[in-house]
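[1] Can you look at this prediction? I've put the sequence above it.
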Amino acid sequence: MSIGGSPIFGIGTPLGSIGFINAIFELKNQIDEGIIPEPDIIFVAAGSTGTSAGLTAGCKLLGLKTKVYPVNVSRDIVVNPKNLIRIANKSIKYLRKRDKSIPDVQVNEGDFDMIKGYLGSNYGVKTVKGQEAVDLVYELEGKKLGFKLETTYTGKAMAAMF
């Protein structure tokens, strides 16, 4: 704002979630082209619910049977079903306002399954389960392919998958 512009906040906002709706459109294109099958589930770390709201809204908009499993890695006041639904539905409303061909659908609690128990003592704090998942994935694939999960988001989401 000091340089005369208006900031766009992307974390846990409807506008920020639209990129993840777009990711589901890309996924649907790959499904339609026979590149991949429709996934049954998507696990995603949820620190603000913005990502999981967008993914859930995208699945709902496109009629995918894929269920999103947000893994809570932040405080319940931020990561909760009510917040996810609010962001998802505001994202859909934002898109519909600009393009009436966007389906008039509403995300509800049955469209996702929030997973708790992986936060640990606080946001960003390592957990035993998360570290074990990081270490296991590194030994099985990461070392060979040159990647390593981290412990705040991906390690905890992977632990929930296990």
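    Looks like it came in fine. Numbers count the residues shown, from 1 in each chain.

[2] For the rest of this, base every contact and every neighbour count on C-alpha atoms.
    OK.

[3] Look up how far Lys144 lies from the residue most central in space within the chain.
    For the chain, Ser52 is the residue whose C-alpha lies nearest the centre (CA atoms, centre = their mean; 2.8 Å). Remark: distance between Ser52 and Lys144 (CA to CA, to the nearest Å) = 29 Å.

[4] if I look at the closest residue in space to Tyr123 that isn't next to it in sequence, how far off is Asp111?
    The spatial neighbour of Tyr123 that comes closest, neighbours along the chain excluded (CA to CA, 6 or more residues apart in numbering), is Ser74 at 5.0 Å. Separation of Ser74 from Asp111 (CA to CA): 21 Å.

[5] ok, these two, which is more surrounded?
    A count of neighbours by other CA atoms under 10 Å puts Ser74 above the other of Ser74 and Asp111, at 25 against 18.

[6] these two touch, right, that one and Asn80?
    No. Using CA atoms under 8 Å as the test, Ser74 is too far from Asn80 to be in contact (9.6 Å).

[7] Can you list the neighbours in contact with the strand or helix carrying Gly155?
    Assigned by DSSP states H and E, Gly155 belongs to helix 154-161. Outside helix 154-161, the residues that touch it by CA atoms under 8 Å, 6 or more residues apart in numbering are 43-45, 71, 73, 115, 118-119, 127, 129-134, 149.

[8] at 10 Å what do you get?
    With CA atoms under 10 Å, 6 or more residues apart in numbering as the test, helix 154-161 has contacts from 42-46, 69-73, 115-120, 126-137, 148-151, 162.

[9] Narrow the residues you listed to those in helices?
    Of the contacts of helix 154-161, the ones assigned to helices by DSSP state H are Val128, Lys129, Gly130, Gln131, Glu132, Ala133, Val134, Asp135, Leu136, Val137.

[10] Widest-spaced pair of those?
    Val128 and Val137 (14.3 Å; CA to CA).

[11] Compare neighbour counts for those two and give me the winner.
    Val137 (17 against 14).

[12] for comparison:
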Amino acid sequence: MSIHYPARERLANLPTPLQPLHKITERFSRPYGGPNIWVKRDDLTESAMSGNKLRKLEFIIAEAKAQGCNTLITCGGEQSNHCRATALAAARTGLKSHLILRQNAGGATSDTPDGNLLVDYLAGAKVSLYPLKEYVNQLPQLFGEWASYYLKRGDRALCIPTGGSDGLGIWGYILGAEELLADCRDNGFEPDRLICASGSGGTQAGLTLGCQMLGAQTRVTGYAVCDSEDYFVSKIRDDIRLWAEAYSQVFPFDAEQIHVSDKYIGPGYGVAGEEIFQTISLVAQLEGILLDPVYTGKAFYGLLKDIEQGLYADCRHVVFVHTGGHFGVFPQRTGFSAAWGQQ
């Protein structure tokens, strides 16, 4: 079917490359009769704004401008990739940004910001850090208070949910699915599976909906990095319902095709075990690709373990969507101390 997209602010360098992972396939998939592994390099959407969030922000910023907004307010963890991308995208398009951030579980923030948080400040974002309990219990009120604050000063703010994951942001990965499927056709195959990390659900929602709208038989699987399988199934279903209502879409989405694995979250969101750091190191050494310990490292580790257990034995081609996050490596640098030289 022909898809009619809403207005877009062009920010990302598209299309991103689709690359085969020959060494990873030979070492971690072929011995188990598994598929060829490819990676869609959405970590290359842009240099500093890199990652999956930029695809969503193209539609979000266009909507902000259409509504006459000059400020973007959004939220996330202290090392949020989405908030970093929002701050930089706002700076590039002449908008202000305000980030409502959740402090790390311990509640302490270093006097010297690192990783994504450092980039937030460099981009000129206003940053408001809140303790975990206050953030979780009062997030809607915090959005309301800051939107009112700007309105009183003659500004108008667009409030963007966690990860830009809602009925608007979903367009980014409907378009992403269309691009990815075209890449695969150009390489002579239709993917059996698309794999991504799921942290707010928006990328998986867009990929799943996009594949259905385009008539692909490809199954999308999200590896959860927080929350349960049931949570993500419900969240993705709700995002797609909001998309359909907001844009008067009558596409008959099949919610039975929402597939989530919550087996590899580990100790919790943003907390990685030794196996994740070793996986990141191995992928860097074998393929020259940098994953991160919050999202892509966990999802890629889960993919390799599930291939080892035979869960992808019926697949010929699997595409891993690299959603970015490389700035998240640096605040967790000590986790890699045992990974040096691992081959």
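    Perfect, I can see it now. For clarity, every value in this text was computed on a predicted model and none was experimentally measured.

[13] TM-score of the superposed pair?
    The TM-score (TM-score structural alignment, normalised by the length of structure 1) is 0.81; 151 aligned residues with a CA RMSD of 2.3 Å.

[14] The alignment partner in structure 2 of Ile41 of structure 1 and Thr218 of structure 2: what is the separation?
    Under the alignment defined by TM-score structural alignment, Ile41 of structure 1 corresponds to Arg193 in structure 2. For Arg193 of structure 2, the distance to Thr218 of structure 2 equals 5 Å [CA to CA].

[15] where do the contact lists of those two overlap?
    Common contacts of Arg193 of structure 2 and Thr218 (CA under 10 Å, 6+ apart): Val318.

[16] Structure 2: which residue goes with the residue nearest to Tyr123 of structure 1?
    Aligned partner of Ser74 of structure 1 by TM-score structural alignment: Cys226.

[17] if I pick that match, what's in contact with it?
    197-200, 232, 262, 264-271, 294-295.

[18] and if we set it to 8 Å?
    Ser198, Gly199, Asp262, Ile265, Gly268, Tyr269.

[19] what about the alignment partner in structure 1 of the last one, is that helix, strand or coil?
    Spelled out, that is Tyr269 of structure 2. Counting by TM-score structural alignment, Tyr269 of structure 2 corresponds to Tyr123 in structure 1. Here Tyr123 of structure 1 is coil, with the state taken from DSSP: H, G, I helix; E, B strand; the rest coil.

[20] give the contact list for Tyr123 of structure 1.
    If a contact means CA under 8 Å, 6+ apart, then Tyr123 of structure 1 has Val73, Ser74, Arg75, Thr152 as its contacts.

[21] List which of these are still in contact in structure 2.
    With both residues aligned by TM-score structural alignment, their matches' CA atoms under 8 Å, the contacts of the contacts of Tyr123 of structure 1 that structure 2 also has are Val73, Ser74, Thr152.

[22] Go ahead and confirm the first one touches Tyr118.
    Think Val73 of structure 1. Yes. Judged on CA under 8 Å, Val73 of structure 1 makes contact with Tyr118 at a distance of 6.2 Å.

[23] For the two, indicate the residue with more neighbours.
    Neighbour totals were compared for Val73 of structure 1 and Tyr118, and Val73 leads with 29 against 24 (other CA under 10 Å).

[24] how about the nearest residue to that one, chain neighbours excluded?
    Val73 of structure 1 sits nearest to Leu119 (CA to CA, 6+ apart), 4.4 Å away.

[25] and that neighbour, what does it touch?
    Counted by CA under 8 Å, 6+ apart, Leu119 of structure 1 has contacts Asn72, Val73, Ser74, Arg75, Val125, Thr127, Lys156.

[26] all strands for the stretch 1-150 of structure 2, in order.
    Here the stretch 1-150 of structure 2 has its strands, by DSSP state E, counting those that start in this stretch, at 18-20, 36-40, 71-77, 96-102, 126-130.

[27] Please convert the ones you listed to CSV, extending it with mean neighbour count and distance to Cys159 of structure 2.
    Formatted as CSV, those follow (neighbours: other CA atoms under 10 Å; distance: least, CA to CA, whole Å):
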stretch, mean neighbour count, distance to Cys159 of structure 2
strand 18-20, 17, 33
strand 36-40, 21, 29
strand 71-77, 24, 5
strand 96-102, 24, 10
strand 126-130, 17, 14
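
[28] Looking at these, which is nearest to Ala157 of structure 2?
    Closest among the strands of the stretch 1-150 of structure 2, using CA to CA: strand 71-77, at 4.5 Å.

[29] Onto which residues of structure 1 does that closest one map?
    Following TM-score structural alignment, strand 71-77 of structure 2 has no partner segment in structure 1.

[30] can you list contacts of that strand?
    64, 82-83, 86, 90, 95-104, 143, 146-147, 155-163.

[31] Can you turn the buried part of those residues into a ChimeraX selection?
    Under the burial definition 16 or more other CA atoms under 10 Å, those of the contacts of strand 71-77 of structure 2 that qualify are selected in ChimeraX by:
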select :64,82,83,86,90,95,96,97,98,99,100,101,102,103,104,143,146,147,156,157,158,159,160,161,162,163
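
[32] ok, back up a step: redo the kept ones among the contacts of Tyr123 of structure 1 as TSV? Include distance to Arg86 of structure 1.
    Listed next are the kept ones among the contacts of Tyr123 of structure 1 as TSV, based on distance: CA to CA, whole Å:
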residue	distance to Arg86 of structure 1
Val73	19
Ser74	17
Thr152	24
